[in-house]
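> my questions are about this predicted structure, shown below with the sequence.
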Amino acid sequence: MAEEIRAEMVANVWKVVAKEGDAVEDGTELVILESMKMEIPVVAESGGTLSKLAVNEGDVVQEGDLIAVID
């Protein structure tokens, strides 16, 4: 079953750490968001394969926007 990872707040995508096709484990850092001068890591909540990365560095995400899908 696919796990969708969504933004919890409005933020800039500061750095993309993982790429589509990567094998990830629970806690693997996928992207780093930046909001109000704070870096917020977005991590996988389960293991699997990163099948979709929906953001690029420099993007702005809104609360609820899709960041990644893990299968």
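Looks like it arrived, so ask away. Residues are numbered from 1 along each chain as shown.

> rest of the way, CA atoms for contacts and neighbours
Noted.

> where along this protein do the strands fall?
Assigned by DSSP state E, the chain shows strands spanning 3-6, 11-16, 23-24, 29-35, 38-43, 48-53, 60-61, 66-70.

> presented hereafter is structure B, for comparison with structure A:
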Amino acid sequence: MDLKAKMPSKVDAVKVAVGDTVAKGTEVAVLEAMKMKTPLVSPVDGTVKSIGVAVGDRLKPGALIMVIE
């Protein structure tokens, strides 16, 4: 499952690492858009396969944040 940015935003926090096992609903990152922080949660149970962002990165809509399988 690819997690992608839905709107222009900035990465405020990444709360998991590659190889971590996550449950559906686990907060995996926090994005900031228009001065509001929004938690990004895993839509599936799985393992974090890759993370394509770092704290402070500015994202465009559709930017790949991470892959969970």
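Now that the structure is in, tell me what you want to look at. Not measured: the values here are computed from a predicted model.

> so can I have a markdown table of the strands of the first structure showing mean neighbour count?
Compiled in a markdown table, these are given as follows (neighbours: other C-alpha atoms under 10 Å):
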| stretch | mean neighbour count |
| --- | --- |
| strand 3-6 | 17 |
| strand 11-16 | 20 |
| strand 23-24 | 18 |
| strand 29-35 | 20 |
| strand 38-43 | 16 |
| strand 48-53 | 18 |
| strand 60-61 | 18 |
| strand 66-70 | 20 |
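
> alignment lookup: Gly56 of the second structure to the first structure.
Superposed on the first structure with TM-score structural alignment, Gly56 of the second structure falls opposite Gly58.

> which residues does that match contact?
Residues in contact with Gly58 of the first structure (C-alpha atoms under 8 Å, 6 or more residues apart in numbering) are 12-15.

> just the closest of these to Ala54 of the first structure, please.
Closest to Ala54 of the first structure out of the contacts of Gly58 of the first structure is Val13 (10.9 Å), distances taken as C-alpha to C-alpha.
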